[in-house]
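Novice: dropping a prediction and its sequence here:
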Amino acid sequence: MSPSPLHEWDLAPREAIALQKRLAGRVEREDRLGEVRRIAGVDIGFEDGGATTRAAVVVLAWPPEPAGSLAVVEQAVHREPTRMPYIPGLLSFREVPAALGAFATLTTRPQLVMVDGQGIAHPRRLGVASHLGLWLDLPTIGVAKTRLCGRHAEPGPWRGDWVPLADSGAEGEEEVIGAVLRSRAKVKPIFVSSGHRVSLPTALDWVIRCLGRTKLPEPTRLADRLASRRDQKQNSTTR
C-alpha cells in the first residue's frame, strides 16, 4: 500500500514546525472507522548511532483466536537513512518516512493502526501517530511509554484504571489530549491519545481490548519484538 504524497520531507526545522501547525488542523479527533478486521502495530527506532531509521509493522487479525491470541497476517521491517536529526517535537519528521516505507511493502491494508508514540498528545497536536494517520488516511492511535506534554493525576493501581491527560490549548483553555492508562496492575502507566479518525474513548477501548499479559497492547508489543530481531536485518527493505 502506497499513500499519495502529503508534503515534502526536506524541510528546515522552522518550516517543519509551521507545517505541523497547519496539518494539526486536518487531524480528525472523532471516530471515522468501519469494521475492524486487521490491526497494524508500528514501532520505529534507530541504528548506526541514529544514521539509520528502522520501522517495523505487524498486521494482526481481529477478532482474537479462541485461545485469545492475535494471529499475525503480515509483517515488514524497513530501513532507510535518517532524514532529520533529533529535534524535540519534530520526531515525526524523523520517523514517519521509514514507517511509510514499511507500509509500502504490505499487501494487506489494516483498518486501524496503533503506533508506538504520541498522537495529539504533542505540543502542536501532531505526534507521529497523527502524522502517519494523515499520510495513510487511516485511523491511528498513539500508544506512548512516556509523557511528552500535559498534566495528569496518578491513575488507580489496577489494569484499566486511567485519568485524563490535559494541556493548555492555543487560547489558554484546558484541553484533554489523551489518557494515562494503567495497562498492567501496579506497573507504570502508558499514554494513549487519538492519532487520526479515532476519538479518545474509542482509542482507550481498543488499547484495552488489545492488552495481553504485558504492559503494551499486542500490536505495538509485537512490532517492537519484530524490530528487535537481528535476523530481520537480512530480510528488510532499504531505500
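Specialist: Done, it's in.

Novice: could you use CA atoms for every contact and neighbour count after this?
Specialist: Will do.

Novice: nearest to the spatial middle of this structure, which residue is it?
Specialist: Val115 (1.9 Å; Cα atoms, centre = their mean).

Novice: who's in contact with that residue?
Specialist: Gly41, Val42, Asp43, Val128, Ala129, Thr140, Ile141, Gly142, Val143, Ala144, Thr220 (Cα atoms under 8 Å, 6 or more residues apart in numbering).

Novice: part of a helix, is the fifth one?
Specialist: Read that as Ala129. Yes - Ala129 forms part of a helix when assessed by DSSP: H, G, I helix; E, B strand; the rest coil.

Novice: number of nearby residues for Phe191?
Specialist: Neighbour count of Phe191, defined by other Cα atoms under 10 Å: 27.

Novice: now do Val192
Specialist: 34.

Novice: ditto for Ala185
Specialist: Ala185, neighbours per other Cα under 10 Å, totals 15.

Novice: same check, this time on Ala61
Specialist: Counted with other Cα under 10 Å, residues neighbouring Ala61 total 18.

Novice: buried set for the biggest helix by length in the chain?
Specialist: Counting by DSSP state H, the longest helix found in the chain is helix 91-104. Neighbour-count burial for helix 91-104, counted by 16 or more other Cα atoms under 10 Å, picks out 91-103.

Novice: need the residues you listed in TSV with distance to Glu74, can you?
Specialist: Output for the buried residues of helix 91-104, formatted as TSV (distance: Cα to Cα, whole Å):
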residue	distance to Glu74
Leu91	26
Ser92	24
Phe93	25
Arg94	25
Glu95	21
Val96	19
Pro97	20
Ala98	17
Ala99	15
Leu100	15
Gly101	15
Ala102	11
Phe103	11
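
Novice: now do the strands in the protein.
Specialist: 38-47, 52-61, 72-81, 112-115, 140-144, 162-168, 174-181, 190-196, 237-238 (DSSP state E).

Novice: comparison target, given below:
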Amino acid sequence: MVRIREPHEWPSTVDEAQAVQERLRPSVRFAEPPEVRSAAGLDVAYRGSDELVAAVAVLDVASLSVVDSVVVRGVAEFPYVPGLFAFREAPPLLTALERLSVEPDVLVCDGQGLAHPRRFGLACHLGVLTDLPSIGVGKTALGSYDPPGEQRGEWTPLRLDDEVVGRALRTQRGVKPVFVSVGHRFTLDTACDLVLRLAPRYRLPETTRAADHLSRTAPTRP
C-alpha cells in the first residue's frame, strides 16, 4: 500500500552511502502532520550477523490495536557501519511497507531521525523515500543531554555538535527516557505528543513493542 516516491540505487561502499545521505538530506521537511489516526512501528531483528527479520505493525492510535502487519525475512546487503544503519535496514523495511494493505499516517522508527551525524537517520531516510510523516524513537542517545525530570512527559534537549537534534523524553515515571527526533513532515513538539499517546503504560511506544514482538517471534527461515 505504501509507495516508494523517491527511489534510489542502494550503494555498496561507505563513500557512496554517505553521498546518498548528503544528497537526500535537503528533502527533509518540517511541518505539522495531518491528523494521525494510524501509526506504523518499524523494527529489525537479526538472526546471526547478516540474516534479518524486518517487521512493520500498524496500530490504530485511539485503541492501540494492531490493524495490519507484515514480516519480511532477508539478508543484510550492507556492512555494519555506525551512521549507515539505514542501508542495512531500510531495504527490507521498504519491502514490508509496500506489502501493507493500509497506508499509515506516520512511521515510528526504532532509531534516529535528525539525531544523526549527517542529520539523516533511518526515520529521515524512510520518510523521504515514501514521503510519509516519520519520527525516530531511539532507545539510546546519539548526542548529549541532561536527564529530564522524573515525571511522565518531562523532557530535555538532545544536542549533537552544539545543535538541538531531538529530545530526551520521559514516557513513564522512574524509567529511562527515550530519544525522539523528527524524521520527515513532523515537528518535535508533535512528535513528543504522539510518543506519549503511544506509550501509555511502558517506556517504549506500543508501535515499537508490536513491531519488535513480530520481528523476534517470526519463524526462522526454512
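Specialist: Now that the structure is in, tell me what you want to look at. The structure presented is a predicted model; accordingly, all values stated were derived computationally and were not measured.

Novice: apart from its chain neighbours, what residue comes closest to the aligned partner of Cys109 of the second structure in the first structure?
Specialist: By TM-score structural alignment, Cys109 of the second structure lines up with Val115 in the first structure. In this structure, Val115 of the first structure finds its nearest non-sequential neighbour in Val42, 4.7 Å apart by Cα to Cα, 6 or more residues apart in numbering.

Novice: got it, and Trp10 of the second structure?
Specialist: Trp10 of the second structure sits nearest to Phe87 (Cα to Cα, 6+ apart), 7.2 Å away.

Novice: what about the counterpart of that neighbour in the first structure, distance to Gly142 of the first structure?
Specialist: Matched to the first structure by TM-score structural alignment, Phe87 of the second structure sits across from Phe93. Distance, Phe93 of the first structure to Gly142 of the first structure, using Cα to Cα, to the nearest Å: 16 Å.

Novice: and Thr157 of the second structure, what's its match in the first structure?
Specialist: Check again: residue 157 of the second structure is Pro, not Thr. Using TM-score structural alignment, Pro157 of the second structure pairs with Pro164 in the first structure.

Novice: so that match makes contact with Glu174?
Specialist: No - using Cα atoms under 8 Å, Pro164 of the first structure and Glu174 do not qualify as a contacting pair, with a distance of 11.4 Å.

Novice: what about these two, which has more around it?
Specialist: Neighbour totals were compared for Pro164 of the first structure and Glu174, and Pro164 leads with 22 against 12 (other Cα under 10 Å).

Novice: contact partners for that one?
Specialist: In this structure, Pro164 of the first structure makes contact with His152, Ala153, Val176, Ile177, Gly178, Ala179, Val180, judged by Cα under 8 Å, 6+ apart.

Novice: likewise for Val143 of the first structure?
Specialist: Per Cα under 8 Å, 6+ apart, neighbours of Val143 of the first structure: Met114, Val115, Asp116, Gly117, Gln118, Gly119, Ile190, Phe191, Val192, Ser193, Thr220.

Novice: what's the spacing between the counterpart of it in the second structure and Gly121 of the second structure?
Specialist: If you follow Val143 of the first structure across to the second structure using TM-score structural alignment, you land on Val137. The spacing between Val137 of the second structure and Gly121 of the second structure, counted by Cα to Cα, is 11 Å.

Novice: what touches both of these two?
Specialist: Contacts common to Val137 of the second structure and Gly121, judged by Cα under 8 Å, 6+ apart, are Gly111, Gln112.

Novice: thinking again about what came up before, for Ile208 of the first structure, state which of the contacts of Val115 of the first structure is nearest.
Specialist: Nearest to Ile208 of the first structure among the contacts of Val115 of the first structure is Val143, at 11.2 Å by Cα to Cα.

Novice: how near is the closest one to Val36 of the first structure?
Specialist: In terms of Cα to Cα, Val143 of the first structure sits 18 Å off from Val36 of the first structure.

Novice: ok, now Leu136 of the first structure?
Specialist: For Leu136 of the first structure relative to Val36 of the first structure (Cα to Cα), the value is 16 Å.

Novice: of the two, which one has the most company?
Specialist: Leu136 (21 against 12).

Novice: with adjacent residues omitted, what lies nearest to the more buried one?
Specialist: Pro3 (5.6 Å).

Novice: how many neighbours does the one you found have?
Specialist: Around Pro3 of the first structure there are 12 residues (other Cα under 10 Å).

Novice: list the residues that contact it.
Specialist: Ala104, Trp135, Leu136, Asp137 are the contacts of Pro3 of the first structure under Cα under 8 Å, 6+ apart.

Novice: possible to save those as JSON lines with distance to Leu216 of the first structure?
Specialist: Shown next, in JSON lines, are these (distance: Cα to Cα, whole Å):
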{"residue": "Ala104", "distance to Leu216 of the first structure": "25"}
{"residue": "Trp135", "distance to Leu216 of the first structure": "24"}
{"residue": "Leu136", "distance to Leu216 of the first structure": "23"}
{"residue": "Asp137", "distance to Leu216 of the first structure": "24"}
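
Novice: now, those residues that are in helices?
Specialist: Using DSSP H, these in helices are Ala104, Trp135, Leu136.
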